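Q: I'll drop the sequence and a predicted model, then ask my questions.
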Amino acid sequence: MTTTLDAKAGGAPKGGKPLFEGRRNLATQILVYIFILVPFAALIAAVPFAWGWGLGWVDVVLAVFFFYLSGLGVTVGYHRLFTHGSFKAKRPLKIALAVMGSMAVQSPPVTWVADHRRHHAFSDREGDPHSPWLFGTSPLALAKGFWHAHMGWIFDHDVTNKQRFAPDLLADRDIVRVNKLFAVFTGLTLILPAVLGGLITWSWWGAFTAFFWAGLVRVAVLHHVTWSTNSICHMIGERPFASRDKAANFWPLAILSFGESWHNLHHADPTCARHGVKRGQVDTSARLIWIFEKLGWATDVRWPTEARLAKLAAE
């Protein structure tokens, strides 16, 4: 059943808190464009830039390291821990995951969580910030929907109401502190690869190429991997489990997305710590959570059970 939204209440269900808490100011909107489009431009330039010069093993190793560091910060920290409470983390791990996620340059943790919780509350319906199905099912509508779900929604000016969707994080002093330092971690995620590249190669050129590949290009690739879960994984793929939306499994993205593209089970059972639950479904994020549990850093992990999976499959 589709929820009726009250436009006067900022898109909230009647009698509830509004979806939005206001609109982005001009300075924030300009920064959004810069940090989305500049890494994307670097990604486009990467192909001719790589032909024959400007790329070495130091750049590749640093790019892979920071891709995993920031990517797992989003999938394990922002997503499975902070958004869905798939496990509980000891304080040092909680803070580390919030910092790692911030280094993906996908917005501060409270903002990211509020947007994603709104996505689940209204998945593929009016109120979902990035559903590809909001404009119809014609070829033109689906093309428009794909663009909107993939990255167009990021340029919307409306800001999700954090008091409504992330009050627990607003009450967490550690997360609020990390949230306020987002600009610092954005700088570090670009500067650290350059510093390491310069020190390892002992050259300014090594610093520049590391900044380009392990900084800008890495951020751009991670952006598009994350956005593909919003777009592709709500349009095509397999749906072995029952969910109230069109979330699907798209196996080609499984490794790059750290297991997030096993999206059908996630929407069928959002708090489950493992998304890839069938044989052969690689889920790097779940494996890392398992390691944290074995080390005693994570507790109360919500692992899938055979009975629960059978029930979801039957539905």
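A: Thanks, I have it.

Q: CA only for contacts and neighbour counts going forward, please
A: Noted.

Q: I'd assumed residue 188 was in contact with residue 102.
A: No: counting by C-alpha atoms under 8 Å, residue 102 stays clear of residue 188, with 10.0 Å between them.

Q: ok, those two, which is more surrounded?
A: Neighbour comparison, residue 102 and residue 188: the larger count goes to residue 102, with 30 against 16 (by other C-alpha atoms under 10 Å).

Q: what about versus this one:
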Amino acid sequence: MPRSPTTPTTASPSAPSPPQDYDGTSPFPTDGPAPPRDGGERLYVTVTAVIVVLPFLAIGLAGWLLWGSLVHPADIVLALVLYTVTGLGVTVGFHRGLTHGGYRAVRPVRIALAVAGSLSFQGDVITWVATHRRHHAFTDRPGGPHSPYRYGTHLRGQLRGLLHAHVGWLFRNDRTPPDRYAPDLLADPDIRRVARAFPELCVLTLALPFTAGRLIGGTWLHGVTALLWARLVRVALLHHVTWSVNSLCHMIGDRPFRTRRHDRATNLWPLALLSFGESRHNLHHADPTSARHGVDRGQLDPSAAVIRLLERFGWVYDVRWPTPARVAARRT
């Protein structure tokens, strides 16, 4: 069945086309003076700070509690289950499915994966997809939302760029217009409903571990420790793993496959399991619609395994699996 492209390659007014003379090493052109921040801008920065900083602080609190042995087996099990469900919601649902069209899914699975990804606290599904498509349109070039080369390739610029690519870009409020980068999702009423429900899903991702911990342990204390480990610590870990694909996987690792000019996406094997295969980032940028990122022998790619399982159940179809010829054509 023929399919239309799902990844826009043209720029929007908020992401101008990169200069033709960009040399790949110089700092990106400045965006000009920032406009005065209004109430909406300040609210955006405040909410972003809470989402970014609170889970990170929870890791310190969790360490203190662990030192005091205030951790229960149910907390760890809940954290692992929710990390897996929400992480696969991001990698299989948001990324390989909705962003790049690596497969088609039956409607209930499409919605379920969008909901699971939304529980990761990484933003609503349409904004996430639009931002990532823009990342591919302008990878490591002016116009990209989170390139670690924004401030140049000298040491100080790269250190500053690493921080920007990892978390700093979230505070710039450099919004990507969904009508330009994700019109297909805006046209999907079910996905629009999931996107609008993001605040309620954030509350749900708080309530689930607390309620489950209290039911399993029978006390409020069990609910609180489950909230700490299965919500705050779990979200913090998944956040930083996802952000590491933006930052570390464009600076450190090997590059066995050819990518577009200036695109420095790498494979970083230590993150492969935690990222469910997303850190096989070099192949992904060489062949973005491929449903599998770890294509060489011994390369773990749990997300691809889940897509394969869903395919066998008949819940996803028209999967774009990499062929030996396609992989060979992209090797350096």
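A: Yes, it's here. Just so it is clear, the structure is predicted and the values come from calculations on it, not from any experiment.

Q: Mind checking the TM-score on these two?
A: Comparison of the two superposed chains (TM-score structural alignment, normalised by the length of the first structure) gives a TM-score of 0.93, and 304 aligned residues with a C-alpha RMSD of 1.9 Å.

Q: Secondary structure element for the counterpart of residue 25 of the first structure in the second structure, which one?
A: When the second structure is aligned by TM-score structural alignment, the residue opposite residue 25 of the first structure is residue 41. Secondary structure from DSSP states H and E places residue 41 of the second structure in helix 39-67.

Q: same for the next helix-or-strand element following that helix, what does it pack against?
A: The first helix or strand that comes after helix 39-67 of the second structure along the chain, using DSSP H and E, is helix 73-88. On a contact count with 3 or more C-alpha pairs under 8 Å, 6 or more residues apart in numbering; DSSP states H and E, helix 73-88 of the second structure meets helix 107-118, helix 198-217, helix 220-227, helix 234-247.

Q: would you turn those helices into JSON lines with distance to residue 58 of the second structure?
A: As requested, these are arranged in JSON lines below (distance: least, C-alpha to C-alpha, whole Å):
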{"stretch": "helix 107-118", "distance to residue 58 of the second structure": "20"}
{"stretch": "helix 198-217", "distance to residue 58 of the second structure": "13"}
{"stretch": "helix 220-227", "distance to residue 58 of the second structure": "10"}
{"stretch": "helix 234-247", "distance to residue 58 of the second structure": "8"}
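
Q: Start and end of stretch 223-240 of the second structure, how far apart?
A: Stretch 223-240 of the second structure has an end-to-end distance of 25 Å (criterion: C-alpha to C-alpha, to the nearest Å).

Q: what stretch of the first structure does that stretch fall on?
A: Going by TM-score structural alignment: stretch 223-240 of the second structure matches residues 207-224.

Q: go on, stretch 123-133 of the second structure?
A: Mapping stretch 123-133 of the second structure onto the first structure (TM-score structural alignment) gives residues 107-117.

Q: ok so, going back, closest one to residue 320 of the second structure among the helices and strands packed on helix 73-88 of the second structure?
A: Judged by C-alpha to C-alpha, the one of those that comes nearest to residue 320 of the second structure is helix 107-118, at 16.4 Å.

Q: what about residue 87 of the first structure, how many neighbours?
A: 21.

Q: Distance of it relative to residue 33 of the first structure?
A: Between residue 87 of the first structure and residue 33 of the first structure the computed distance is 34 Å (C-alpha to C-alpha).

Q: re earlier: residue 60 of the second structure: which of the helices and strands packed on helix 73-88 of the second structure is closest?
A: helix 234-247 (11.1 Å).

Q: Next, the mean deviation of that closest one compared to the first structure.
A: In the superposition with the first structure, the average deviation recorded for helix 234-247 of the second structure is 0.4 Å (mean C-alpha distance after the TM-score superposition for the first structure).

Q: elements contacting that helix?
A: So helix 234-247 of the second structure, by 3+ C-alpha pairs under 8 Å, 6+ apart, packs with helix 39-67, helix 73-88, helix 155-166.

Q: Format the ones you listed as CSV; extra columns: mean neighbour count.
A: Shown next, in CSV, are those (neighbours: other C-alpha atoms under 10 Å):
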stretch, mean neighbour count
helix 39-67, 14
helix 73-88, 19
helix 155-166, 19
